[in-house]
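K.L.:
no sequence for this one, just the structure:
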């Protein structure tokens, strides 16, 4: 099964360029059989631009999550702290096998769904 993740364009680019190998999340999917992520670059791009496979998902206390991902999470410590403010734990999706699409897609035309606030499931 796949999910579509809404990701800010700056971070979507870092993922597809290989400099961001952990995608940080406050919450994560409830289904266990997710193996691929479709990247929806949010505004101003507002297109599906690529995909990646999930290597693993870390779930840890915020300080430990920073220690484990700081080299490859693509964000500054101040952003990380603000993002996870008032949270005891967070998630980091370890990224592998990225693929940038040659053509960027309108999410509704391609998948029949509206852009998710965070993520949405897609059947294979």
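P.N.:
All right, it came through fine. Computed from a predicted structure; not experimentally measured.
K.L.:
contacts and neighbour counts: CA atoms only from here.
P.N.:
Fine.
K.L.:
how close does the residue positioned nearest the centre of the chain sit to residue 62?
P.N.:
Per CA atoms, centre = their mean, the C-alpha nearest to the average position across the chain is that of residue 23, at 4.5 Å. In this structure, residue 23 and residue 62 are 14 Å apart, going by CA to CA, to the nearest Å.
K.L.:
quick one on the thing from earlier: touching, the residue nearest to the centre of the chain and residue 90? I think so.
P.N.:
No. Checked against CA atoms under 8 Å, the pair residue 23 and residue 90 is beyond contact range at 10.9 Å.
K.L.:
now do the SS call for residue 32.
P.N.:
Secondary structure state of residue 32, per DSSP: H, G, I helix; E, B strand; the rest coil, is coil.
K.L.:
distance of it from residue 121?
P.N.:
For residue 32, the distance to residue 121 under the criterion CA to CA works out to 12 Å.
K.L.:
quick one: contacts for the residue nearest to residue 34 when sequence neighbours are not counted?
P.N.:
Spatial nearest neighbour of residue 34, chain neighbours left out: residue 1 (4.9 Å); criterion: CA to CA, 6 or more residues apart in numbering. Taking CA atoms under 8 Å, 6 or more residues apart in numbering as the criterion, residue 1 is in contact with 33, 34, 35, 36, 121, 122, 123, 124.
K.L.:
against that first model, consider the following:
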């Protein structure tokens, strides 16, 4: 199973360049079957540009998470602190192998009535990688 995440353009680029090896989240999906993140880049891009494998999910206090991830966070400490302000738990997806698609995909062509997810959206790719054109909402 895959999950689609909305990621800002500057952070998505850093993930595919390899300089951002952690994707931070205030909350995390519940399914233990998710192994791959499909990357929807928010506006002004508004397209699905690739995917990455999740090596592990870290759940720590913000201070502990920063200590573990800061070298490859791809963000500033100030941005991190503002993002997790007031939180006692914070999450990071450790980015594994990345696959940038040859051509970006318009999510509206793949998912009926597509609305970018605020946190995440489960997606299903029944034919397995790399047939991402087969993405559909998971049942």
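P.N.:
Received, thanks. What you see is a predicted model; the values in this text were computed from it and never measured.
K.L.:
and the TM-score between these chains?
P.N.:
Counting by TM-score structural alignment, normalised by the length of structure 1, the TM-score of this superposition works out to 0.96. Behind it: 124 aligned residues with a CA RMSD of 0.9 Å.
K.L.:
which residues in structure 2 form strands?
P.N.:
Taking DSSP state E as the test, the strands found in structure 2 are 2-7, 22-25, 36-41, 47-60, 90-105, 121-124, 136-137.
K.L.:
tell me the most buried of the ones you listed?
P.N.:
When neighbours are counted by mean count of other CA atoms under 10 Å, the highest per-stretch mean among the strands of structure 2 falls to strand 36-41, a mean of 24.
K.L.:
wait, doesn't residue 89 of structure 2 sit right on residue 61?
P.N.:
Yes. Distance between residue 89 of structure 2 and residue 61: 4.7 Å, which falls inside the contact criterion (CA under 8 Å).
K.L.:
so what does residue 16 of structure 1 match up with in structure 2?
P.N.:
Residue correspondence, TM-score structural alignment: residue 16 of structure 1 in this structure matches residue 16 in structure 2.
K.L.:
what about its match, how many residues nearby?
P.N.:
Neighbouring residues of residue 16 of structure 2 were enumerated by other CA atoms under 10 Å; the total is 19.
K.L.:
now for it: which residues touch it?
P.N.:
Taking CA under 8 Å, 6+ apart as the contact definition, residue 16 of structure 2 lies against 98, 99, 100.
K.L.:
same question, residue 96 of structure 1
P.N.:
So, once contact is read as CA under 8 Å, 6+ apart, residue 96 of structure 1 ends up touching 21, 52, 53, 54, 55.
K.L.:
CSV for the residues you listed, including distance to residue 81 of structure 1?
P.N.:
Listed next are the contacts of residue 96 of structure 1 as CSV, based on distance: CA to CA, whole Å:
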residue, distance to residue 81 of structure 1
21, 19
52, 26
53, 26
54, 24
55, 24
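K.L.:
which of those lies closest to residue 75 of structure 1?
P.N.:
Distance to residue 75 of structure 1 across the contacts of residue 96 of structure 1 (CA to CA) is lowest for residue 21, with 11.2 Å.
K.L.:
neighbours of that closest one, how many?
P.N.:
By other CA under 10 Å, 22 other residues sit near residue 21 of structure 1.
K.L.:
over to residue 44 of structure 2?
P.N.:
Counted with other CA under 10 Å, residues neighbouring residue 44 of structure 2 total 8.
K.L.:
then residue 76 of structure 1?
P.N.:
Counted by other CA under 10 Å, the residues lying close to residue 76 of structure 1 total 10.
K.L.:
can you check residue 73 of structure 1 too?
P.N.:
As a measure of burial, residue 73 of structure 1 has 24 neighbours, counting by other CA under 10 Å.
K.L.:
just residue 14 of structure 2 next, same as before
P.N.:
Using other CA under 10 Å, residue 14 of structure 2 has 16 neighbouring residues.
K.L.:
look up how far residue 123 of structure 2 lies from the closest residue to it other than its chain neighbours.
P.N.:
Nearest residue to residue 14 of structure 2, sequence neighbours excluded (CA to CA, 6+ apart): residue 20, at 5.1 Å. Counting by CA to CA, the separation of residue 20 of structure 2 from residue 123 of structure 2 is 23 Å.
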